[in-house]
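J.: Give me a 3D structure for the following:
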Amino acid sequence: MANEVAEVIFIPSPGVGHIKSTIELAKLLVNRDQRLAITVLVIKPPGATSGSAITTYIESLAENGIDRISFIQLPQVETPPIVDPKDQMNSKIEFINSHCKYVRDAVADLKSQPGSGRVVGFVVDMFCTSMIDVANEFNVPAFVFFTSNAAFLGFTLFIKSLCDDLNKDVDVVELSNSDTEILVPSFVKPTPTKVFWSRVKTRAGLDFVRWFAQKLGEAKAIMVNTFLELETHAIESLSADTSIPPVYPVGPILNLEGGSGAGKPYDDDVIRWLDSQPHSSVVFLCFGSMGSFDEVQVKEIARGLELSGYRFVWSLRRPPSDLTSRSPSDYEDPSVVLPEGFLERTHGTGKVIGWAPQAEVLGHDAVGGFVSHCGWNSLLESLWFGVPTATWPMYAEQQMNAFEMVVELGLAVEIKLDYMKDLFNPKANAIVVTAMEIESGIRRLMEDNEIRRKVKEMSVKSRSATVEGGSSYASVGSLIQDLTRGIS
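T.: Down below sits the predicted model:
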């Protein structure tokens, strides 16, 4: 049939950051090919209510409308799996898996509607790979959207092959907990075990990683939020491995819109303050949607900032009040955790805020450096805007991201590479980064002109990758060919 519509089912992980990246990828695909239509199946996180960040964000998208992108909010699971505080990742995966029946029903209903397009494939988030089985039931290919980087994808697949070769999980756990370096194919330089993903440091975590890598291998292809010029070695090493699905670098996929997209009110007071600051004079400290510190560490950061003498914007968040929520909140009065007189001494040269409109701040001409938790989206944003980073990773794969940026690519400076925070037992981490370490990192961040030059060059390359003639533009074209094969 002429002008047949190719319907693609998108299934993001239930988190604002993952959903935002997924929506940006969906926009990119429908803008590139008029034959594509996308239905996003939204899994609400446990306990999500009307007015929650995800609900607000999806409702705003549905109300404003995106041509050829529609949204279906799946029913909430009546009896969600019991959350194990000691293994939140497996609990999250079990929760997602419990929605397979709802995905199956939604797709069957969509296919039965008169005039609906032919479902040609699923695009599933890296944590929704169980949905590959549902795609198989409909006899359509499943593509994984890997929202981290190519080097970490290579590490994940390498760990599985290492387990298979040794045939002893315990050996890999012991290796991961030792103080040594390992040659990982997706990294050029030996990778220290101290920055390994924490999941591979326990037997239960390693079991999850093996399952995760197995499911990735079942995909038709893997889309990675990166670009060839940034991760040349990692992408080439993955492409040379014929035992894994094709890898499409499609990034940087970024959501640069501010305002209430994260369910937060947008106050442009910080932007007005930046307007009055000199070019590239301000260091911006922001630690992601789950980043917070106890009072002891907050005071060290404050002292480090004062010692450095640099202007700053600091997104200071209050730690969660209990372990049932990982989300920090804003202080009503931040002076309760800051050194006495700090706000008065830094008045005019520093600004302490709560939640930050990160992209808007990074894009401001006055910002010259970024102290970051090294979430991959944050690092891509900093490169897009040409702002060098000082690394302070906390959880997940962030230590590996920090290692790649500092040691592999020379695009960041180190405050810490191996700092780790247990989000579910914050008191377990007794490490305190000292004011002297923080001051030293900030000085190198703001004064290393060679890294600044390299980051500016990579900024140009990141933007060039996404436009016609660019590496990611071509990669997205190949992906669309895969999706529309057989559609007239």
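J.: going forward, measure contacts between C-alpha atoms and count neighbours the same way
T.: Fine.
J.: list the contacts for G15?
T.: Contacts for G15 (C-alpha atoms under 8 Å, 6 or more residues apart in numbering) come out as 45, 54.
J.: if I look at W273, how far off is K351?
T.: Look at W273 and K351: by C-alpha to C-alpha, to the nearest Å, they are 8 Å apart.
J.: cool, and T484?
T.: From T484 across to K351, the span is 50 Å (C-alpha to C-alpha).
J.: And for R32?
T.: Separation of R32 from K351 (C-alpha to C-alpha): 42 Å.
J.: what's the answer for D179, then?
T.: Going from D179 to K351 by C-alpha to C-alpha gives 40 Å.
J.: From the neighbour counts alone, determine which of the two ranks first.
T.: When neighbours are counted by other C-alpha atoms under 10 Å, D179 and K351 differ, and K351 comes out ahead with 17 against 10.
J.: Doesn't that one lie inside a strand?
T.: Yes - the assignment for K351 is a strand, going by DSSP: H, G, I helix; E, B strand; the rest coil.
J.: Is it correct that it is in contact with V313?
T.: Yes - if you go by C-alpha atoms under 8 Å, K351 and V313 touch, sitting 4.8 Å apart.
J.: Now do the strands in the stretch 201-350 of the chain.
T.: Assigned by DSSP state E, counting those that start in this stretch, the stretch 201-350 of the chain shows strands spanning 221-224, 247-249, 282-286, 311-315, 317-318, 329-330, 350-353.
J.: Alongside the first, I'd like the structure of this one:
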Amino acid sequence: MTTKAELVFIPSAGAGHLISAVEIAKLILNRDERFCISILIMKLPMDFGTQSYIESLSSIPRLQFVDISVDEKTIGGFMSNKETFFINFIQSHKPKVKDFLNNSSFSRSNSRLAGFVLDMFCTPMIDVANEFCVPSYIFLTSSAAFLALCFHFESLKKVHHIDTSKYKHSNEELIIPGFKNPYPAKFLPTMATDQGVMYAMFFDLVTRFKEMKGIMVNTFADLEPFPLQSLSVPRIYPVGPVVNFKEGGHGRNSPSETESIIKWLDDQPESSVVFLCFGSMGSFEIEQINEIAIALEFSGHRFLWSLRRPLPKGQIGLPSNYENVEEVLPEGFIERTNEVGKVIGWAPQVAILSHRAVGGFVSHCGWNSILESLYFGVPIATWPLFAEQQMNAFALVKELGVGVEIRMDYFVGKYEHVDIVTAKEIESGIRLLMANGDDNEIRKKAKEMKEKSNAAMKEGGSSYASLGLLIEDLISNIS
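T.: Okay, here's the model as predicted:
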């Protein structure tokens, strides 16, 4: 009887992290019938769209979801300190993971635990894996460039004892392994430069990366050759682009809403529409919405704009759809642009990016969104909001040449004043993005990356081969 190799996946609670983890789990299961995978779910008290997604998945052979959530009273106790909330949230689930392992069927004669696959924010769970004498791996939902930057700054702080907070408001340009171009300090993720609990937590997480047996990165060799060449220990497995093509139940649109969007796109000329969407967390106040509307109207390009209502200050969760979007748009905007534009709420992003009518994407530069856009050959105009998105924007524009800049140093909440991106900046970026003709190098490079992206995942491709090496390594853990 063939021995089954059991893997335990522990993703972060956000939809972007969970969905990517499920997709890589499905790839492993499809490649090798010896694997069984349990994905452990840690629910947050606020809805980030994960429950509907899990429920939407039809039963997949050898894959199970296990709810290990702690009670709301325990989570409520962490709420008083937002800085330490997330690390306390992860730590509080360790006993639940142990209970699952002790009560599961790994003791069967034909089933052996082969390892943990952790989200980067769940690295404290390596302690549990060590107790059960199994290796840990990370599935990184960010880029290889971000990983290279993390290792570099961890070395600066913990090996060379450099206080990296000195770069917080610096105009310095830094030489960072994995980047061809000098990297502006002002684009650094705030967690690498802000003093405080989050700063310490970030570096502690990165230090623990080195304890992993391997790191899977959602990227591919042709997209990030320089960053991948700069990484060696632990072993790196570029296994992407891992993209969720079906979107399923995690989308917030009814079938009729999605159908209406696709029908509108069907009526537009090829590559004529600029799509604006800022991720599951992205939203703007009225003053900024007004600047976007002016830019779209003056650009003259067809557009599809995902526009959502910000949460009230102090609340945690996802933006919602407007009941009446006209209340936040310039007077008469909908009527004046009715022939060329459509304003929507939640967007079925993959369905839109894969549509022949879409010719450009104004994006917050989340890594999942970048991979989806490039998979379909759609160039990007950069408007990052938070986390490592400014670094992603820099990579798109300066390192890869598949993006244009609207802003690269925009940070939500970084300044005491409200930072407004002007209509002129937005219009200029859209015009560059949507320019036709043979001289549009960005459009050509995006199309080339589409071919390379598709090829990487097929048999004989670089990511296909890398996943094969990972599977061999995982199987070696039980042999």
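J.: mind checking the SS state of G115 of the first structure?
T.: Of the three states, G115 of the first structure takes coil under three-state DSSP.
J.: next one: the one 5 residues further on
T.: V120 of the first structure falls in the strand class when you classify it by three-state DSSP.
J.: Near the residue mapped onto it from the second structure, how many residues? Count them for me, please.
T.: Taking TM-score structural alignment for the superposition, V120 of the first structure sits opposite A114 in the second structure. Per other C-alpha under 10 Å, the neighbour tally for A114 of the second structure reads 25.
J.: what's near enough to touch A114 of the second structure?
T.: Counted by C-alpha under 8 Å, 6+ apart, A114 of the second structure has contacts 5-7, 134-135, 474-475, 477-478.
J.: among those residues, which recur in the first structure?
T.: Compared against the first structure with both residues aligned by TM-score structural alignment, their matches' C-alpha atoms under 8 Å, the contacts of A114 of the second structure retain 5-7, 134-135, 474-475.
J.: What I need now is those residues written out in a markdown table, including neighbour count, distance to P330 of the second structure and secondary structure for each item.
T.: A markdown table is the format used below for these (neighbours: other C-alpha atoms under 10 Å; distance: C-alpha to C-alpha, whole Å; DSSP: H, G, I helix; E, B strand; the rest coil):
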| residue | neighbour count | distance to P330 of the second structure | secondary structure |
| --- | --- | --- | --- |
| A5 | 24 | 58 | strand |
| E6 | 24 | 56 | strand |
| L7 | 21 | 53 | strand |
| V134 | 16 | 58 | coil |
| P135 | 19 | 56 | coil |
| L474 | 23 | 56 | helix |
| I475 | 19 | 59 | helix |
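J.: and which of the residues you listed is nearest F226 of the second structure?
T.: Using C-alpha to C-alpha, the shortest approach to F226 of the second structure within these belongs to L474, at 26.5 Å.
J.: The closest one matches what in the first structure?
T.: Aligned partner of L474 of the second structure by TM-score structural alignment: L483.
J.: Its match and M458 of the first structure, how far apart?
T.: Look at L483 of the first structure and M458 of the first structure: by C-alpha to C-alpha, they are 30 Å apart.
J.: Equivalent analysis for R203 of the first structure, please.
T.: Distance from R203 of the first structure to M458 of the first structure, by C-alpha to C-alpha: 39 Å.
J.: Next: D33 of the first structure.
T.: On the measure of C-alpha to C-alpha, D33 of the first structure and M458 of the first structure end up 28 Å apart.
J.: the more surrounded of these two?
T.: A direct count of neighbours by other C-alpha under 10 Å for D33 of the first structure and M458 places M458 higher, at 19 against 14.
J.: Contacts only, for the counterpart of that one in the second structure.
T.: Mapped onto the second structure by TM-score structural alignment, M458 of the first structure lines up with M449. Residues near M449 of the second structure by C-alpha under 8 Å, 6+ apart: 222-223, 374-375, 377.
J.: let's see 10 Å
T.: Taking C-alpha atoms under 10 Å, 6 or more residues apart in numbering as the criterion, M449 of the second structure is in contact with 222-223, 371, 373-379, 400, 402, 443, 455.
J.: Check for me that it belongs to a strand.
T.: No - counting by three-state DSSP, M449 of the second structure is not part of a strand but helix.
J.: Would you mind measuring from it to P182 of the second structure?
T.: Counting by C-alpha to C-alpha, the gap from M449 of the second structure to P182 of the second structure is 23 Å.
J.: Then D127 of the second structure?
T.: For D127 of the second structure, the distance to P182 of the second structure - C-alpha to C-alpha - is 37 Å.
J.: same check, this time on E372 of the second structure
T.: 27 Å.
J.: got it, and S20 of the second structure?
T.: With C-alpha to C-alpha as the criterion, S20 of the second structure and P182 of the second structure are 31 Å apart.
J.: Between these two, which is the more surrounded one?
T.: Set S20 of the second structure next to P182 and count neighbours by other C-alpha under 10 Å: S20 wins out with 21 against 13.
J.: I figured that one hits M216, correct?
T.: No - with contact defined as C-alpha atoms under 10 Å, S20 of the second structure does not count as touching M216 (11.6 Å).
J.: and F209 of the second structure, what does it touch?
T.: With C-alpha under 10 Å, 6+ apart, F209 of the second structure has these contacts: 120, 123, 126, 136-138, 147, 150-151, 203, 215, 233-234.
J.: What lines up with it in the first structure?
T.: Counting by TM-score structural alignment, F209 of the second structure lines up with L216 in the first structure.
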